[in-house]
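Colleague: only geometry, no sequence info:
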């Protein structure tokens, strides 16, 4: 015991960079003990926790286990060195530098953990959609996930940077104020782009429509081809592609025909004013019979609509079982041919625009 005390006194007499050899010895022992404790945590506690969560049905604890197991040996080494460093006397600048290095290393592990939690949240979201048998745009999901993950990572690193600057004794109040003013200026400059991006996120989570749905925006009707970060693409009935900014899609009313499981269409026909009343009353029944013989469409109603300039008009509203526009056009063509044939059979005239001119001859 006396020899140990004598050795300790001798070590105290040797100084290097403001610390005695005895202090370095204590710091070394603290480093080894800290590293041993952390390694025991990794090998025993973390390993046992992983085995326990494998037996549970809850997937969230699997993610926690994955986050714990992903902590690298370098982090344990850096943590042990940081704890040991507290036993040494150093200058203020060296102490701040060590603190900053440790903050960066620890922040890296925390941010990586948040990234894994984001991945887990999106995987659960995809599973929920699959259980509902909803179609999934995998590319859109990946894009939104990547965007949110990068946004959160940038925000977290900005917070870490703020702590680092504060640790150096820099007054961050004026800096934050300047960044806020700059952020407002950038926000005004990019408000249209940012509006489209946020609208894309809103469409993704709210799901007013999805890829493959037939929607109407204003007077344009088309099938959703792609939902991007800035815009959505529709393939219109006429065949061309329409690109709509996402901000407009969240600002205006949208009719989603796919939610009804059927496509609505209508036809207006006119008959001559010379048609008698009895025949006019039989036209809705004729139309019902005609549509009943055409596969894939069903009649909603047929009504005497109005008196036109040259004809008595009937409106026919029907539903098609398919959202294929080319097939819908073929069904309409088949309906028009059948109506024409039926009217010829019943001697019902289909008028054309006429104008009667009265001439007055002066005496």
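Modeller: Perfect, I can see it now. Remember, it's a predicted structure, so these values are computed and weren't measured experimentally.
Colleague: CA atoms for contacts and neighbours, from now on please.
Modeller: Will do.
Colleague: Quickly note the distance from residue 246 to residue 252.
Modeller: Residue 246 sits at a distance of 10 Å from residue 252 (criterion: Cα to Cα, to the nearest Å).
Colleague: who has more neighbours, these two?
Modeller: Set residue 246 next to residue 252 and count neighbours by other Cα atoms under 10 Å: residue 246 wins out with 25 against 10.
Colleague: elements contacting the helix or strand harbouring residue 32?
Modeller: Element membership for residue 32 (DSSP states H and E) is helix 21-40. Judged by 3 or more Cα pairs under 8 Å, 6 or more residues apart in numbering; DSSP states H and E, helix 21-40 is in contact with helix 2-12, helix 73-85.
Colleague: Next secondary structure element downstream of the first one?
Modeller: This means helix 2-12. Sequence order places strand 15-16 as the next helix or strand after helix 2-12, per DSSP H and E.
Colleague: and for that next one, what are the contacting residues?
Modeller: Residues from elsewhere that reach strand 15-16, judged by Cα atoms under 8 Å, 6 or more residues apart in numbering: residue 21.
Colleague: Report how many residues lie close to residue 245.
Modeller: 20.
Colleague: second one coming, line it up with the first:
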């Protein structure tokens, strides 16, 4: 029969048994809480739209029972009389285990946030930038956890922090352009001034976004070549995003001859309005007799395309032009073109009128 009154390392076996039972009991209770959160919580999370419960489940999955045991052993032995060496060893084990578990929980939270954001942004640019952010975030996280752990273990981390600070400044100076582009890429992913597939104008460069990388963004121009722009330079300039137009404003002008009667001039805006409104995807705005040109009476027409696609707009403009040409032909209204009228005074009392068409390409 085992005598529990025997002493080992300054305490009876019974006291050691109670201490171990306490440590294991706390470990088992925490393990049961983990199991409930993962199993029961998953069913609850499936019925809710909140991300809090999903984050809690992901963090709980990162719980390691052997690390929890390292902490609970110290808790269980607080009531025992131990030598300084053993007590220091248990405190060290508990400190290392506690900070490692804390790091795993924080890393789980960071991973959940990255994956949640990535699932909402499936384009390649988001995956690339968020992957880089996750990598940098993990390095910073474990660096902070490690220094806090060493500080709690009694290690003087002042010199280490100072050395890391100086080294970080040196690295940042050497890589400032790369880091600037990296953070610009992250800004593009989060702020979303454009996404892959958008057609944008950057300064004088016009094209469709093909790829947003860690350092550069690549556009495909309308003439076929690829335009590569630094991310940091991209955010320093004004960007026009044509893909996000809800409607496209269309404006065109035309002129009729000076021989057009005033009554027909008054009818032209209503004719144009009727033709624009008969075309699908077009919303009439205005049509006015704008002014007197050198060889024409000028009209200006503005309408809105409810479909902002440029190719669709050109098709609609073509339909309006053909309808306008047909209607004017029926009404006997002539389109103006650059002409010059010369009045020649002959010897007789009656003037001779000569009308000359200007050569193609000549100014009016």
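Modeller: Received, thanks. If you're wondering where the values come from, they're calculated on a predicted model, not measured in any experiment.
Colleague: that older thread, now whatever helix or strand comes next after the helix holding residue 32 of the first structure: buried residues?
Modeller: Counting by DSSP H and E, the next helix or strand C-terminal to helix 21-40 of the first structure is helix 46-54. Neighbour-count burial for helix 46-54 of the first structure, counted by 16 or more other Cα atoms under 10 Å, picks out 46, 49, 50, 53.
Colleague: about what we covered before: deepest in the core, which of the helices and strands packed on helix 21-40 of the first structure is it.
Modeller: helix 73-85 (a mean of 17; mean count of other Cα atoms under 10 Å).
Colleague: with the second structure superposed, average distance for that one?
Modeller: Average distance, helix 73-85 of the first structure versus aligned residues of the second structure after superposition (mean Cα distance after the TM-score superposition for the first structure): 4.6 Å.
Colleague: Which neighbouring elements make contact with that helix?
Modeller: Using 3+ Cα pairs under 8 Å, 6+ apart: helix 73-85 of the first structure touches helix 21-40, helix 92-131.
Colleague: what secondary structure does residue 268 of the first structure sit in?
Modeller: strand (DSSP: H, G, I helix; E, B strand; the rest coil).
Colleague: ok, it touching residue 311?
Modeller: No: the pair residue 268 of the first structure / residue 311 is not scored as a contact, 11.0 Å apart, by Cα atoms under 8 Å.
Colleague: mind checking which of the helices and strands packed on helix 73-85 of the first structure is nearest residue 206 of the first structure?
Modeller: Across those, residue 206 of the first structure has its closest neighbour in helix 92-131 (12.6 Å, Cα to Cα).
Colleague: what's the mean deviation for the following helix or strand past that closest one versus the second structure?
Modeller: Proceeding N to C from helix 92-131 of the first structure, the next assigned helix or strand is helix 138-167, under DSSP H and E. Compared with the second structure after the fit, helix 138-167 of the first structure shows a mean deviation of 3.1 Å (mean Cα distance after the TM-score superposition for the first structure).
Colleague: and helix 138-167 of the first structure with helix 92-131, angle?
Modeller: Going by axes from the mean of the first three to the mean of the last three Cα atoms, to 10 degrees, helix 138-167 of the first structure is angled at 160 degrees with respect to helix 92-131.
Colleague: Buried residues, helix 138-167 of the first structure. List them.
Modeller: Using 16+ other Cα under 10 Å as the test for burial, helix 138-167 of the first structure gives 140, 141, 144, 145, 149, 153, 156, 160, 162, 163, 164.
Colleague: cool, stretch 239-253 of the first structure as well?
Modeller: For stretch 239-253 of the first structure, by 16+ other Cα under 10 Å, it's 242, 245, 246, 247, 249, 250.
Colleague: residue contacts, the aligned residue in the second structure for residue 32 of the first structure?
Modeller: Here residue 32 of the first structure is matched to residue 20 in the second structure, going by TM-score structural alignment. Residue 20 of the second structure makes contact with 73, 76, 77 under the criterion Cα under 8 Å, 6+ apart.
Colleague: mind running it again at 6 Å?
Modeller: Neighbour list for residue 20 of the second structure: empty [criterion: Cα atoms under 6 Å, 6 or more residues apart in numbering].
Colleague: Grab the nearest non-local neighbour of the aligned partner of residue 148 of the first structure in the second structure.
Modeller: Counting by TM-score structural alignment, residue 148 of the first structure lines up with residue 133 in the second structure. Nearest non-adjacent residue to residue 133 of the second structure, counting by Cα to Cα, 6 or more residues apart in numbering: residue 186, 7.9 Å away.
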